[in-house]
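Novice: Got a sequence here, can you build the structure:
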Amino acid sequence: MSTLVGVGAAYRRLAEHSGRRRPPVRAVDRAIPLVVEAVRAEADEVVSLRLTSDRPLPSWRPGAHVDLVLPSGLVRQYSLCGDPADLSHYRVAVRRIGAASGEVHALAPGTKVAVKGPRNAFPFVAADSYWFVAGGIGITPILPMVHAAAARGVEWRLVYTGRTRASMPFLEELSRLPEDRVWVRPDTEYGVPASGAELLEGVPDGASVYCCGPVPMITGVRVDLELTAARAVYFERFSTPPIVGGEPYRVVLRRSGRTLDVPADRSTLDVVREVLPDVAFSCRQGFCGTCAVTTPDGGSVRICVDRGPAVLDL
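Specialist: Now for the predicted structure:
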């Protein structure tokens, strides 16, 4: 053994003086180049993109999303809302709410983009019956689940709500499903937004509830689920949780040399975007993590939800 140790030490000394060094590790670019084949208006302020490649795309399951890398370099996460069996293209739908979504709406057929993924943080689990609840653009991850449940022949229902019919994407596609299984409920036709109990009315015992949309809708469904005999609720929210009992604090933006005061009822993200409108975020599209910002000590802060004084590399 001592002989082996000596040989190893001699080899290390020889390597140190030979001038040879290990080559630098190259970052692996996992982005998939795609082309915008079509842009289609799906509702007021909502468009869908058909993204194609010259080769089959990676497989995905209902609930999955991709990171869309735009020509400007901005990256946002969007749910895949097409057919998982058709890997000739991906489909995403985007509501116009900020700089990145505005860039998406301005894309023309033939534009080159890229995606990373797919990844799934909202998995569709096998069950005997499903109750789907979607609010507005929250239909995007739910839509492939509905089609999958219909294809399996299991029991399912969809409750789809929104401000107005004109604001609710994919109504035409949903109209081809059995009418008795889809309830479209615009607020303007009922006077008020639906309560959780209303959205869950008639849910079968033991059903798996899948819910995606605004925070108030999801909160209502989660609270009123206790009044039912449903088995479980799975949800994906399209905005940050409300701030309760907050305190004011101050953040320093190191690179831009700004100091910002954050009120008790607002997030760091809201205040930072007033001075840096292009800062990345995706919590209003259903995903959390894009807005993570590094700190000088090597840490990370999610400026949509992490509250408190900080120095940020912005």
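
Novice: C-alpha only now, for contacts and for neighbours.
Specialist: Fine.

Novice: Now do the buried residues in the top strand by length along the chain.
Specialist: Determined from DSSP state E, the single longest strand within the chain is strand 32-43. For strand 32-43, a neighbour-count test (16 or more other CA atoms under 10 Å) marks 34-39, 42-43 as buried.

Novice: can you check stretch 106-118 too?
Specialist: Buried-residue list, stretch 106-118, by 16+ other CA under 10 Å: 107, 112-118.

Novice: Can you give the distance from stretch 258-272 to the centre of its chain?
Specialist: Its chain's C-alpha centre and that of stretch 258-272 lie 23 Å apart, by CA atoms, centre = their mean, to the nearest Å.

Novice: distance between the ends of that stretch?
Specialist: 10 Å (CA to CA, to the nearest Å).

Novice: could you pull out the helices for the stretch 51-200 of the chain?
Specialist: Assigned by DSSP state H, counting those that start in this stretch, the stretch 51-200 of the chain shows helices spanning 99-105, 139-152, 171-174, 187-190, 196-199.

Novice: this one as well, want them side by side:
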Amino acid sequence: MSSTSALSVRVARKATVATDICTLELVAAQDGTALPGFSAGSHVDVHLPGGLTRPYSLCNDPKETHRYLIGVLRDPASRGGSQAVHEQVQEGQVLQISAPKNHFPLAHDAKHSLLLGGGIGITPILCMAERLANTGADFELHYCTRSIERTAFRERIAASSFADQVQFHFDDGDAAQKLNLATLLCAPKAGCHLYVCGPKGFMDAVLKTARDIGWPEGRLHYEFFAAEVLKSEADASFEVKLASSGRIITVAKDQTVTKALSDAGVEVQTACEQGVCGTCLTRVLEGVPDHKDQYLTPEEQAANDQFLPCCSRAKTARLVLDL
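Specialist: Sure, this is the predicted structure:
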């Protein structure tokens, strides 16, 4: 089965695991059928009621083949995805999802893994902890939330084999238990890799602290759930040319490239629509993109040979795309 094949799954269980956080346990629509395997850090694109598609990280043990487990935060700033999960998706409902994809894998050569999860960003991090515990790897997990009531999977972690390797940090707790990034990151073990996922402000703080201290970029691993919308007065209309046909399509000032392409009858697969999941990644053959994503590394952006058309634009008057 290819990574782009659609899977039919049934919602076997929907549960509230913390304030404003629910989980969906997804099993094959045909009872008893094994689901495609996945690695720690993977996500699936879930097709939701209303025509929305959103990526959600898998947070169960990668050894499990009978189910996928996702956790979803009800976000007041949602563009419809989290609201659909919380209000419309019900137990017994059949959904279409993608096969698992992994843009946030573990580094197999790490001597030690430092896992940092903020809020709902715990979902891929928890899956990583399960995998590392299964293999006997050396790791520690720091889980940061606003309060105990908003801390998902507390019971699961407490009952796990790696419970003593987890530290909780609550914004409303005392100063002694709050996470001190400078102290935590100041003296990494040899061969230590850092993994972080959570709200953008949390991730920016973690990554900036690590970079300022001198962590090598190759040992920093991260996955954004949502991107900051980057716009400027310099944003203007431009053209994209389809290499396969030579067709030229104008992208208006207030229009995304994917919307302009769709209006012209050219569909590019999307999921997050914010430049964080990589689903719409497209090769650029000519021209210079104006990168506004949180998916590509700074080095990949500097190469200017690919971009995410759901959010990025152009610095040149035309981009030639491998479409």
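
Novice: quick one: which of the buried residues of stretch 106-118 of structure 1 sit in strands?
Specialist: Using DSSP E, these in strands are 112-118.

Novice: which one in structure 1 is aligned with I125 of structure 2?
Specialist: With TM-score structural alignment defining the correspondence, I125 of structure 2 maps onto I142 in structure 1.

Novice: Tell me, how many residues neighbour R163 of structure 1?
Specialist: The number of residues packed near R163 of structure 1 is 17, by other CA atoms under 10 Å.

Novice: wait, it sits on Y190?
Specialist: No - under the contact definition of CA atoms under 8 Å, R163 of structure 1 does not touch Y190, with a separation of 10.0 Å.

Novice: on that earlier part again, may I see the buried residues of stretch 106-118 of structure 1 arranged in TSV, with distance to R157 of structure 1 as well?
Specialist: Shown next, in TSV, are the buried residues of stretch 106-118 of structure 1 (distance: CA to CA, whole Å):
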residue	distance to R157 of structure 1
L107	35
K112	38
V113	36
A114	35
V115	32
K116	32
G117	29
P118	27
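
Novice: and which of these is nearest V47 of structure 1?
Specialist: Nearest to V47 of structure 1 among these: L107, at 10.2 Å, using CA to CA.

Novice: What is the end-to-end distance of stretch 185-197 of structure 1?
Specialist: The first residue of stretch 185-197 of structure 1 is 14 Å away from its last residue (CA to CA).

Novice: Give the buried residues for it.
Specialist: Neighbour counts using 16+ other CA under 10 Å place 185-186, 193-197 of stretch 185-197 of structure 1 among the buried residues.

Novice: Provide the contact partners of it at residue level.
Specialist: Contact partners of stretch 185-197 of structure 1, identified using CA atoms under 8 Å, 6 or more residues apart in numbering, comprise 159-165, 217-225, 227.

Novice: Quick one: buried ones out of these?
Specialist: Buried, going by 16+ other CA under 10 Å: 159-163, 165, 217-222, 224-225, out of those.

Novice: Is it possible to get JSON lines of these that adds distance to A9 of structure 1?
Specialist: Shown next, in JSON lines, are these (distance: CA to CA, whole Å):
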{"residue": "V159", "distance to A9 of structure 1": "70"}
{"residue": "Y160", "distance to A9 of structure 1": "69"}
{"residue": "T161", "distance to A9 of structure 1": "70"}
{"residue": "G162", "distance to A9 of structure 1": "70"}
{"residue": "R163", "distance to A9 of structure 1": "72"}
{"residue": "R165", "distance to A9 of structure 1": "75"}
{"residue": "M217", "distance to A9 of structure 1": "66"}
{"residue": "I218", "distance to A9 of structure 1": "62"}
{"residue": "T219", "distance to A9 of structure 1": "63"}
{"residue": "G220", "distance to A9 of structure 1": "67"}
{"residue": "V221", "distance to A9 of structure 1": "65"}
{"residue": "R222", "distance to A9 of structure 1": "63"}
{"residue": "D224", "distance to A9 of structure 1": "68"}
{"residue": "L225", "distance to A9 of structure 1": "66"}
